[in-house]
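Asks: Kindly generate the corresponding structure for this input.
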Amino acid sequence: MQTFINDDFLLSNDYAKELYHQYAKNLPIIDYHNHLPPSEIDSNRKFKNISEIWLEGDHYKWRLLRANGIEEKFITGQATAKEKFMKWAQTVPNTIGNPLYHWTHLELLRYFEIDELLNEESAKRIWDTANERLQDESMHAQNLLIKSKVEFVGTTDDPTDDLSFHESIRNSNFPIMVAPSFRPDKALDIQSKFFNDWLTKLEEVTGTNVDKYNSFLEALSQRIEYFNEHGCRASDHGINVMFYEEGSENEVADIYEKSRRGCTLTEKDVKQFKTYTLQFLAEKYYEKNWAMQFHLGPLRNNNTKMYKEIGADSGFDSIGDQLLADPLSKFLDSLEKNNILPKTILYCLNPRDNYILATMAGNFQDSSIPGKVQFGTAWWYNDHIDGVTNQMSILSNVGLIKHFIGMLTDSRSFLSFSRHEYFRRILCNILGQWIEKGTIPPDIPLLGRYVKDISYFNAKRYFDI
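Replies: So this is what the prediction gives:
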């Protein structure tokens, strides 16, 4: 059966259609936050089959496979690539209402030119056709980025990563900018049993003894310089529970040294360490003109049994419900008072917090750049039609959507850039519906500028690309 995805998919009236086709459709992509492996871009990875490019590391699909009663061996286990694909094909017809139903068929159509619904009956044909097309050089990793009109890729990298793949890409003739993003979660995770192990890695890459807190900060500064030399435009912080606890450098140094000796830390100790260290990092980001991203509110590794079996980031995270507004306000204000607040993007996983972040962003704007503090795009469990619509509607209600920096993939897949198309169609449909309701004028040139800025130009300016 032919798919439901046509030229006017998700566009419910003529205004939306005109805005999408005339202003959004052909724009390049700035994907400023994703988890693509830079090694695979550098090596121009060739994928053997559609399971490799589609199912590896995709916890979105893994969760739906489990919800469909599929055994773990067909998800993260030892089943063959074809067996895993067949289980996904069996699951897809049951995903109606989930964005993966749309994404699956968008990706089949845009990258494989397969205009057919995926199900058990079509699975063998689609497996054969997709695998045949994957053999073509145009389906190798670098060419997929070019095919998607990607202009900038912001990967996610630990401070101890050597960035050799980024350097190799930069020194090649590859026309797309692939920049690292500084993700120092492990540097803040002082309560983790793995903290000292990570510090050993930091010592190795910096040639620094970090037994003392000031030398730890110097080592982080050194890595920030290194990332900046490799084109870094942003940091990124995964924050399960937002924190704020004031402390002096001497107090935090004592806490750090207690941790190095293996002493037990109090909750206050942990918050003081995280607050002071993140303030230090934020000042460095400000100096480099980096954007600081906060991904706020997941509740991670809920299934202890499966965490022990297959580890983190495997599809067992969900939405947390810790209070956010007060510690976030105090932290951002502590930076603003000292004139060191960098460009900042705030993403929340709990949609309950959408108005909190949208209004929080408005507290800390200034004249340095329009939309300096951003209410970030709908993230993770919110990047579906309702979530994307809700995020932009709330931003419009309490801020200026005109300066919104738009979509990102937050993905490990080279096929996920169709999500930018998905986002742009939703954006144009929102504006088209507002025209139809009579709440905004039918000024297509004006709204076309909105579409172009939100889809591409705002992010290009924001990240200085």
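
Asks: C-alpha only now, for contacts and for neighbours.
Replies: Will do.

Asks: Not counting sequence-adjacent ones, nearest residue to residue 94?
Replies: Spatial nearest neighbour of residue 94, chain neighbours left out: residue 68 (7.8 Å); criterion: CA to CA, 6 or more residues apart in numbering.

Asks: do residue 16 as well
Replies: Closest to residue 16 by CA to CA, 6+ apart is residue 432, at 4.3 Å.

Asks: buried sites along stretch 209-229?
Replies: Within stretch 209-229, the residues that count as buried by 16 or more other CA atoms under 10 Å are 210-211, 213, 216-217, 219-220, 222-224, 227-228.

Asks: Same question for stretch 278-286.
Replies: In stretch 278-286, counting by 16+ other CA under 10 Å, buried: 278-286.

Asks: Make a markdown table out of these and add secondary structure.
Replies: Shown next, in a markdown table, are the buried residues of stretch 278-286 (DSSP: H, G, I helix; E, B strand; the rest coil):
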| residue | secondary structure |
| --- | --- |
| 278 | helix |
| 279 | helix |
| 280 | helix |
| 281 | helix |
| 282 | helix |
| 283 | helix |
| 284 | helix |
| 285 | helix |
| 286 | helix |
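
Asks: and this one, so I can compare the two:
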Amino acid sequence: MPQTLSLHPDRLFPADPDTRAVARRLYAEIKDLPIVSPHGHTDPSWFAQNEPWKNPAQLLITPDHYVFRMLYSQGVALEDLGVPRADGGPVETDPRTIWRRFAERYHLFRGTPSRIWHDWVYAEVFGLDVRLSAETADQYYDVIDGALKTDAFRPRALFERYNIEVIATTESPLDDLRDHRTIRDSRWSGKVITAYRPDPVMDPDFEGFHANLARFGELTGEDVSTWTGYLAAHRKRRAFFAEHGATSTDHGHPTAFTADLSQAEAAALYQRVAAGTVSPADAELFRGQMLTEMARMSLDDGLVMQIHPGSFRNHNGTVFARFGRDKGADIPTRTEYVSALKPLLDAVGSEPGLTIILFTLDETAYSRELAPLAGHYPALRLGPPWWFHDSPEGMRRFREQITETAGFYNTVGFNDDTRAFLSIPARHDVARRIDTGFLARLVVEHRIEEDEAHQLSRALTYDLVKAAYRL
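Replies: Presented below is the predicted three-dimensional model:
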């Protein structure tokens, strides 16, 4: 007999009745505020073409590394989930079969944020009232598949239905941004902007780096064999991205290391990098120098800078060779910030007109390093719990460890950082519930007054993200 699926109205709120009552009041005032999604990896072609998703598997399984990394860990081959192979080799193409494999193993997600997000989507978006299981797999598939064939479930309609005010995608500097032009030229009211992610031409260890450099030069008309030409190419592409709505850059480096070499030293380093004779030490030095160069450019053009360090990308070499990047095999590493960021902060950290948003996958750095840094330097803000810590527990740990030193106003609200479109409203709802629960605890402990908590709940939901990302 299928089990009932229902979303409890008090889910994620504190268990203590007095605290829960305050959380309810706070949440009621902010739950319907517009969604501002300033950083993520949704596909802009969804909104440019506004074509229906083909089937439930394409919408909810195949693009979501949170889903297939868990299934892979339990022995399910990525081919069996329809994940495309780098060599174009055979993979499962029957979406109902993929869906059944997922449904049979849905119990694996118990206690995870993925379970929270998916249950929200099933109940709130598709109106399902029984739990997903092997027994209900076909019922789910038929309901979702039928809905996706209607205009009400096209990307733009869902964007409007869930009150998304703005969403930022993330593109390579080699992207022509044609989808963003299509969106703009369509005169649709939805706001979809891009963000400048220069890793393919800034990280000497990025696959195809030298071919990417050549293409970078072709796109910009600059001589990227020289240091000055290379920097000029970045300035041109940043301006091009800004013309297409970008208000931010994003940098996914292995570490938070920065450098501030003389221009002669930087030029000599770049010659080694461009020639392909770079050592691992030089590659790290170049990435560090470029973070400082990007910060200086942000002073000039106003783009907000995001640094997402500390992931050992593509840790599973077999998966990387077979399927390419971003297939659930990125693993957090220990990340040091105090010494690593000092060259950059010496150069620009006291600039109040600059915003650098720091993220971490190393929670041990919250209270020891990140909160004290953001609690001092005018240029620094702390990004929300990211990736592996985008969870109820991760959000609570973040607030508990950083608030005493950095406060609330040196943070930037919430961003979902997702590739799975329908998880956006689900994730934002989780963040709103956890933040109001945290604020409610401060109220009942008589650390802030309830009127202050109402102001803060709106700030954490809406005001801070708009201000930080200059939206």
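
Asks: Provide a list of residues in contact with the counterpart of residue 71 of the first structure in the second structure.
Replies: Superposed on the second structure with TM-score structural alignment, residue 71 of the first structure falls opposite residue 77. Listed by CA atoms under 8 Å, 6 or more residues apart in numbering, residue 77 of the second structure has no contact partners.

Asks: Is residue 307 of the first structure in contact with residue 301, as I believe?
Replies: Yes. Look at residue 307 of the first structure against residue 301 with CA atoms under 8 Å: they come within range, at 6.2 Å.

Asks: For these two, list the residues in contact with both.
Replies: residue 316.

Asks: Chain neighbours aside, what residue packs nearest to the residue at minimal distance from the centre of the first structure?
Replies: Among the residues of the first structure, the one closest to the centroid is residue 410, at 2.7 Å (CA atoms, centre = their mean). Leaving aside its sequence neighbours, residue 410 of the first structure sits nearest to residue 34 (CA to CA, 6+ apart; 4.0 Å).

Asks: Let me know how buried the equivalent of residue 186 of the first structure over in the second structure is, in neighbour terms.
Replies: For residue 186 of the first structure, the aligned residue in the second structure is residue 200 (criterion: TM-score structural alignment). A count of nearby residues for residue 200 of the second structure, using other CA atoms under 10 Å, gives 20.

Asks: what's the closest of the buried residues of stretch 209-229 of the first structure to residue 101 of the first structure?
Replies: residue 227 (37.5 Å; CA to CA).

Asks: counterpart of the closest one in the second structure?
Replies: So, by TM-score structural alignment, residue 227 of the first structure is matched to residue 241.

Asks: what sits against that match?
Replies: Here residue 241 of the second structure is in contact with 194-196 (criterion: CA under 8 Å, 6+ apart).

Asks: give me the element it is part of.
Replies: helix 227-243 (DSSP states H and E).

Asks: what's the mean deviation for that helix versus the first structure?
Replies: When the first structure is overlaid, helix 227-243 of the second structure sits 1.0 Å from its aligned residues on average, using mean CA distance after the TM-score superposition for the first structure.

Asks: And the next helix-or-strand element following that helix, what does it pack against?
Replies: Scanning forward in sequence from helix 227-243 of the second structure by DSSP H and E, the next helix or strand is strand 248-251. Contact partners of strand 248-251 of the second structure among helices and strands, from 3 or more CA pairs under 8 Å, 6 or more residues apart in numbering; DSSP states H and E: strand 304-307.

Asks: so the next helix-or-strand element following the strand it packs on corresponds to what in the first structure?
Replies: Counting by DSSP H and E, the next helix or strand C-terminal to strand 304-307 of the second structure is strand 311-312. Using TM-score structural alignment, strand 311-312 of the second structure corresponds to residues 298-299 of the first structure.

Asks: Then stretch 153-171 of the second structure?
Replies: Going by TM-score structural alignment: stretch 153-171 of the second structure matches residues 139-157.

Asks: Kindly state which residue of the first structure is aligned to residue 271 of the second structure.
Replies: Checking TM-score structural alignment: residue 271 of the second structure goes with residue 257.

Asks: wait, doesn't that match sit right on residue 214?
Replies: No. Residue 257 of the first structure sits out of contact with residue 214 when judged by CA under 8 Å, with a separation of 10.7 Å.

Asks: Counterpart of residue 254 of the second structure over in the first structure?
Replies: In the first structure, residue 254 of the second structure lands on residue 240 (TM-score structural alignment).

Asks: residues near that match, how many?
Replies: Using other CA under 10 Å: residue 240 of the first structure sits among 18 other residues.

Asks: residues in contact with it?
Replies: 295-300, 320.

Asks: Among the residues you listed, which one sits closest to residue 248 of the first structure?
Replies: For the contacts of residue 240 of the first structure, the nearest to residue 248 of the first structure is residue 296 (25.3 Å; CA to CA).

Asks: Aligned counterpart of residue 190 of the second structure in the first structure, please.
Replies: By TM-score structural alignment, residue 190 of the second structure lines up with residue 176.

Asks: Just list the residues touching its match, thanks.
Replies: 145-146, 150-153.

Asks: what does residue 50 of the first structure give?
Replies: Counting by CA under 8 Å, 6+ apart, residue 50 of the first structure has contacts 85, 127, 130-131, 134.

Asks: One more pass at 7 Å, please.
Replies: 130-131 (CA atoms under 7 Å, 6 or more residues apart in numbering).

Asks: Which position in the second structure pairs with it?
Replies: Match for residue 50 of the first structure (TM-score structural alignment): residue 56.
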